[in-house]
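J.: only geometry, no sequence info:
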């Protein structure tokens, strides 16, 4: 009997080990898929489905809408100008294949989730989520898609900057690819990081920022600044600044009438450390939920490497330009010229707020004459 119990325990240990390995594999696959979506590196059907789900709440809830967006985004040449015909229908990706990819992404990878009522209908709501199901989102919900970076950890002024998209649809992949093609055509193989900019690449940095804005003219930039003094934990201060930036940014967009609630909030930060990023995002998410702001629906919060996201590279240039003006003023070196160029393009006069393209939320007084 004892030997039998030992055998059963050993089998249980093996099963647990296998399950853990499977979970780790799924987590790794989910992270890799997410990074490809955020960087528009679309390799196969699953990547394409994930891209559609990331940019369309309707597609998360409806396989028919998922299929239609998939076809019109990635297989438009099959449909052609004459509209959908039976002949074309036979050539398009099968809805069943798209559904299987969607189910794996949502159920196994836990990405780009459907609304609670849809999950319940599909039979995927489990455990605590049944009791704490989130409020269903309205149809055709608007979006705040925010990309965030920080600067000034060791300087006089600490700041967090952000880039705001108010729409992010499947058609954006065309813009993403156009920008990457522009980089390739221009012979640019490096990432755009302000700190890495060399005098010889100044004009390419300027050209990138202009090209970016020409493809995404609707973006807005927001920044929050505070004197870097009296903090015992700068990382916690950055988390606080990020929360206030998002909260004040939502208020600004809503009250200005440019992007009123109700909307879903998606946030992407420049990744630094997987563990600390996860805690940081979870804390910010919890605080935003705690506000109980009517019409605000908390969406996906992720960390992504800057090399995979041109949006994060753009916000890096923005926040680093402000950092240059506030923390290293007075020179006319190439980086100062780039900072002046970017802030002039955005019509950002530090110390004044409520510009259409750029806004500064001030937690302490500051001046260019520092």
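T.: Yep, it's here. Note that the coordinates shown come from a computational prediction; the quantities given were computed from them, not determined experimentally.

J.: all contacts plus neighbour counts: C-alpha atoms, from now on.
T.: Will do.

J.: could you pull out the strands for the stretch 101-250 of the chain?
T.: 142-151, 157-165, 220-227 (DSSP state E, counting those that start in this stretch).

J.: Can you name the element that comes right after the helix or strand harbouring residue 323?
T.: For residue 323, the host element (DSSP states H and E) is helix 310-327. Downstream of helix 310-327, the next assigned helix or strand under DSSP H and E is helix 334-345.

J.: putting a second one here so we can go through both:
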């Protein structure tokens, strides 16, 4: 009897060890997936997996077709070996092998659960999970253009809450070129730090200015949007920030469409500066659901994610713009280098602080200011 109890105890211990091992494996996969998201969001394409993930993120047709994936990979990342026309056997051997691309695609979609194929393709591949079968999701049309938004927020402990965004229509391989050009510039000037408005010092001022100017020059179609509300009467800032983020995206989509800057139909991606994992997940889900509920004709929602600002120049630029508006609204002391940078950024983006209704305390009445067509 004692031996039976000892055996059961040992089996229980082994089972617990197995559960811990499996749990650790899941945690590792989630960690790898989030790290990959950070790299994709910042247009880092140093490895084969990075590059495959970048293509899956930016080009929806590659999620459904490995032939499209391979063609795009060779076209974007191996143009010196691939002309996009007929190729010889030797040239085929020089290209990255298709099985390697398929293996990375399968890992990203099946293990990391990122950049998923359409439901009918997943069912054909045998990877459509039961919960997905119960949800009829409308697949997006092939080949529609995209808009990518990078968001940041500021002012939680000040008189005004601000949510600002960098909007880039039809972003493709150009975001990689932007990242690479700015990497080269930082390396040539031995800059090791990130660009955040709150971390600006007098010694860094000229580098901050040059960074912002270079970014605009490399992104001639970029635009900025800002939404502001007086920070008064809110017991919990989570809800007003979420409300402002929703209104910024919702009003911004309509502005982009009606002005012809980014007319619908269009695929929308949103990247937000990360804060806390649990709160971020809830925020992303709530905002995406609210945008979906608007049923905007021609708008198809893609990835909404929070990512680290480290090595993500797009989030850093959104931070600088939002920080500049925040500085002009909230600061009433002696002027210094932060005011100089704020004036510089607002002049470049043609932002007028005087247009903002500083008395508004209702997020639903907040107006989005749309800025674009600036010159560098």
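T.: Yep, that arrived. The model shown is predicted, which means the values in this text are computed figures rather than measured ones.

J.: TM-score, when you put one on top of the other?
T.: Here the TM-score for the pair of chains, by TM-score structural alignment, normalised by the length of structure 1, is 0.90; 358 aligned residues with a C-alpha RMSD of 2.3 Å.

J.: sorry, back to before: the helix holding residue 323 of structure 1 vs structure 2, average offset?
T.: Aligned to structure 2 and superposed, helix 310-327 of structure 1 gives a mean residue distance of 0.7 Å (mean C-alpha distance after the TM-score superposition for structure 1).

J.: which helices and strands does that helix pack with?
T.: Secondary-structure packing of helix 310-327 of structure 1 (3 or more C-alpha pairs under 8 Å, 6 or more residues apart in numbering; DSSP states H and E): strand 142-151, strand 157-165, strand 220-227, helix 334-345.

J.: Where in structure 2 does the longest one align, residue-wise?
T.: Residues 337-348 of structure 2 are matched to helix 334-345 of structure 1 when aligned by TM-score structural alignment.

J.: Let me have the strands of the stretch 101-250 of structure 1 in TSV, adding distance to residue 200 of structure 1 and mean neighbour count as columns.
T.: Listed next are the strands of the stretch 101-250 of structure 1 as TSV, based on distance: least, C-alpha to C-alpha, whole Å; neighbours: other C-alpha atoms under 10 Å:
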stretch	distance to residue 200 of structure 1	mean neighbour count
strand 142-151	24	24
strand 157-165	26	25
strand 220-227	27	23
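
J.: Select, out of the ones you listed, the one closest to residue 273 of structure 1.
T.: strand 142-151 (13.7 Å; C-alpha to C-alpha).

J.: give me the stretch of structure 2 that the closest one matches.
T.: Here strand 142-151 of structure 1 aligns to structure 2 at residues 145-154, judged by TM-score structural alignment.

J.: Run through the helices of structure 2 in chain order.
T.: All helices of structure 2, identified by DSSP state H, fall at 2-41, 48-58, 61-64, 66-77, 89-94, 98-106, 119-125, 130-133, 174-188, 205-218, 238-258, 277-293, 313-330, 337-348.

J.: Kindly compare burial across those helices and name the winner.
T.: helix 313-330 (a mean of 24; mean count of other C-alpha atoms under 10 Å).

J.: any idea of the angle that one forms with strand 146-154?
T.: Going by axes from the mean of the first three to the mean of the last three C-alpha atoms, to 10 degrees, helix 313-330 of structure 2 is angled at 40 degrees with respect to strand 146-154.

J.: Identify the residue of structure 2 aligned to residue 177 of structure 1.
T.: Match for residue 177 of structure 1 (TM-score structural alignment): residue 180.

J.: ok, now how distant is that match from residue 129 of structure 2?
T.: Applying C-alpha to C-alpha, to the nearest Å, the value for residue 180 of structure 2 to residue 129 of structure 2 is 38 Å.

J.: show me what contacts the residue positioned nearest the centre of structure 2?
T.: Centroid-nearest residue in structure 2, with C-alpha atoms, centre = their mean: residue 271, separated by 2.5 Å. Contacts for residue 271 of structure 2 (C-alpha atoms under 8 Å, 6 or more residues apart in numbering) come out as 41, 148-151, 304-307, 315.

J.: Export the helices of structure 2 as TSV, with columns for distance to residue 167 of structure 2.
T.: What follows is the helices of structure 2, written out as TSV (distance: least, C-alpha to C-alpha, whole Å):
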stretch	distance to residue 167 of structure 2
helix 2-41	14
helix 48-58	15
helix 61-64	23
helix 66-77	23
helix 89-94	38
helix 98-106	28
helix 119-125	29
helix 130-133	31
helix 174-188	12
helix 205-218	12
helix 238-258	9
helix 277-293	16
helix 313-330	9
helix 337-348	16
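
J.: out of those, which comes closest to residue 164 of structure 2?
T.: Each of those has some distance to residue 164 of structure 2 by C-alpha to C-alpha; the shortest is helix 313-330, at 5.0 Å.

J.: give the contact list for the alignment partner in structure 1 of residue 247 of structure 2.
T.: Residue pairing (TM-score structural alignment): residue 247 of structure 2 is matched to residue 244 of structure 1. Contact analysis of residue 244 of structure 1 by C-alpha under 8 Å, 6+ apart lists residue 224.

J.: switch the cut-off to 7 Å
T.: With contacts taken as C-alpha atoms under 7 Å, 6 or more residues apart in numbering, residue 244 of structure 1 has no neighbouring residues.
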